[in-house]
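Chemist: with the input below, show me the fold.
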Amino acid sequence: MNPRRKKRLGIVLAILIGLGTTTGLILYALSQNMDLFYTPTELVNGKDGKKPEVGQRLRIGGMVTVGSVKRDPNSLKVSFLLHDVGPSVTVVYEGILPDLFREGQGIVAQGVLVDATTVEAFEVLAKHDEEYMPPEIAEAMEKNHAPLTYTPEQKQGSDQ
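Modeler: As a prediction, this is how the structure comes out:
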């Protein structure tokens, strides 16, 4: 093999090894940052026949059980129960909760599974009503979009 071919082969091999290494590092980073979403029932009973492992990062969403919010008077630590149609799960969070957080409200918590029914959250997001609209937008819509009304002539024309 002449020196020119050896040089080309070396360059091609270096490129392939570089691409392989880059792909491997990207896949590793993605697997480390992947958080699966669970409901409290799926967390306790398993999702698709598989339960999450202790120490696994995850997201859990449900409704805050009324009367379950307990605040530590000496710190920002809060614990509360999260439920859906089945069993409840305890969520422990240390920090300032969102303004929309309250009992009976839907939330999504991101954290680590401590035991079978306890999640230590590092982020809590409060969900608002799907029909919520900021007052400014509601006012602009009322002003600019009059309700649709038909005259008798228009109704007859649409029937044909």
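Chemist: every contact and neighbour count from this point should use C-alpha atoms.
Modeler: OK.
Chemist: name the residues that touch the one helix or strand Y93 maps to?
Modeler: Element membership for Y93, per DSSP states H and E: strand 89-94. Strand 89-94 has contacts (CA atoms under 8 Å, 6 or more residues apart in numbering) with 40, 44, 75-83, 109, 117-124.
Chemist: same question, stretch 23-34
Modeler: R57.
Chemist: return the set of buried residues in stretch 22-41.
Modeler: The neighbour-count check on stretch 22-41 (16 or more other CA atoms under 10 Å) flags 35, 37-41 as buried.
Chemist: and it, end to end?
Modeler: Distance between the two ends of stretch 22-41: 38 Å, counting by CA to CA, to the nearest Å.
Chemist: could you point out which element follows the helix ranked longest in the chain?
Modeler: With secondary structure taken from DSSP state H, the chain has its longest helix at helix 3-32. Elements were assigned by DSSP H and E; along the chain past helix 3-32, the next helix or strand is strand 36-38.
Chemist: contact partners of that next one?
Modeler: Outside strand 36-38, the residues that touch it by CA under 8 Å, 6+ apart are 47, 57-61.
Chemist: now with 7 Å?
Modeler: Contact partners of strand 36-38, identified using CA atoms under 7 Å, 6 or more residues apart in numbering, comprise 58-61.
Chemist: please provide the structure for the following sequence as well, for comparison with the first:
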Amino acid sequence: MTRKKRRLYFVILGLLAIGTAAALVLSALRQDIVFFFSPSEIMEAKVPTEGRRIRLGGLVEQGSVVKQGALVHFKVTDGAHSLPVVFEGLLPDLFREGQGVVTEGRMGDGVFMASEVLAKHDENYMPKEVAESLKKSGHWQGEQPK
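Modeler: This is a model prediction of the structure:
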């Protein structure tokens, strides 16, 4: 076997090993690639939430925000289902009822325990998944999301 053939075999084996490692990493992270889940997906148990840190996205339900000092209780809805959320800390300035929100945290006893709350950044922005969910439930009142 010549040096060129041996070098070619090592290069091919190296590329094969890198490709296999990349495929394994991507398959392991497949469910974590989703930006957020809707309340319907979580309530219908389409998402394994046990012991996992997930993101919940939707609209803050009208009349659901209750502040008790630094503790805030509110509901996130996609029009079909609502999920109660508890957050301790400072809310973003854009946070208010009827606006889009993405929360990050864990499920516990039917309540989403949020560790972070992100409010939408623009009057015309709505996540595509939330808009589709609102259309399916018949609560959509706007243009196609951008």
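Chemist: circling back: in structure 2, what residues pair with the strand holding Y93 of structure 1?
Modeler: Here strand 89-94 of structure 1 aligns to structure 2 at residues 83-88, judged by TM-score structural alignment.
Chemist: the matching stretch vs structure 1 - mean distance after superposition?
Modeler: Aligned to structure 1 and superposed, stretch 83-88 of structure 2 gives a mean residue distance of 1.6 Å (mean CA distance after the TM-score superposition for structure 1).
Chemist: how close does the residue nearest the centre of structure 2 sit to K4 of structure 2?
Modeler: The geometric centre of structure 2, computed from its C-alpha atoms, lies nearest to F36 (CA atoms, centre = their mean), at 1.3 Å. F36 of structure 2 sits 50 Å away from K4 of structure 2, going by CA to CA.
Chemist: what do you get for G79 of structure 2?
Modeler: 64 Å.
Chemist: who has more neighbours, those two?
Modeler: Ranked by neighbour count (other CA atoms under 10 Å), G79 of structure 2 and K4 place G79 first, with 22 against 9.
Chemist: quick check: that one touching L134?
Modeler: Yes: under the criterion of CA atoms under 7 Å, G79 of structure 2 makes contact with L134 at 5.4 Å.
Chemist: shouldn't S115 of structure 2 be in contact with G105?
Modeler: Yes: assessed by CA under 7 Å, S115 of structure 2 is found in contact with G105 at 5.1 Å.
Chemist: quick one: which of the two has more around it?
Modeler: In this view S115 of structure 2 and G105 are compared by other CA under 10 Å, and G105 has more residues nearby, 19 against 14.
Chemist: which one in structure 1 is aligned with the more buried one?
Modeler: Aligned by TM-score structural alignment, G105 of structure 2 pairs with V112 of structure 1.
Chemist: that match falls within a helix, correct?
Modeler: No: the assignment for V112 of structure 1, made by DSSP: H, G, I helix; E, B strand; the rest coil, is strand rather than a helix.
Chemist: relative to S158 of structure 1, how far out is the closest residue to it other than its chain neighbours?
Modeler: Nearest residue to V112 of structure 1, sequence neighbours excluded (CA to CA, 6 or more residues apart in numbering): R57, at 4.4 Å. R57 of structure 1 sits 56 Å away from S158 of structure 1, going by CA to CA.
Chemist: ok, these two, which is more surrounded?
Modeler: Taking neighbours as other CA under 10 Å, R57 of structure 1 and S158 compare with R57 leading, 21 against 8.
Chemist: hmm, G111 and that one touching each other?
Modeler: Yes: R57 of structure 1 lies in contact with G111 (CA under 7 Å); the separation is 5.6 Å.
Chemist: contact partners of the helix or strand containing A109 of structure 1?
Modeler: Take DSSP H and E as the rule and A109 of structure 1 turns out to sit in strand 106-115. Strand 106-115 of structure 1 is contacted from outside by 54-64, 119-127, using CA under 7 Å, 6+ apart.
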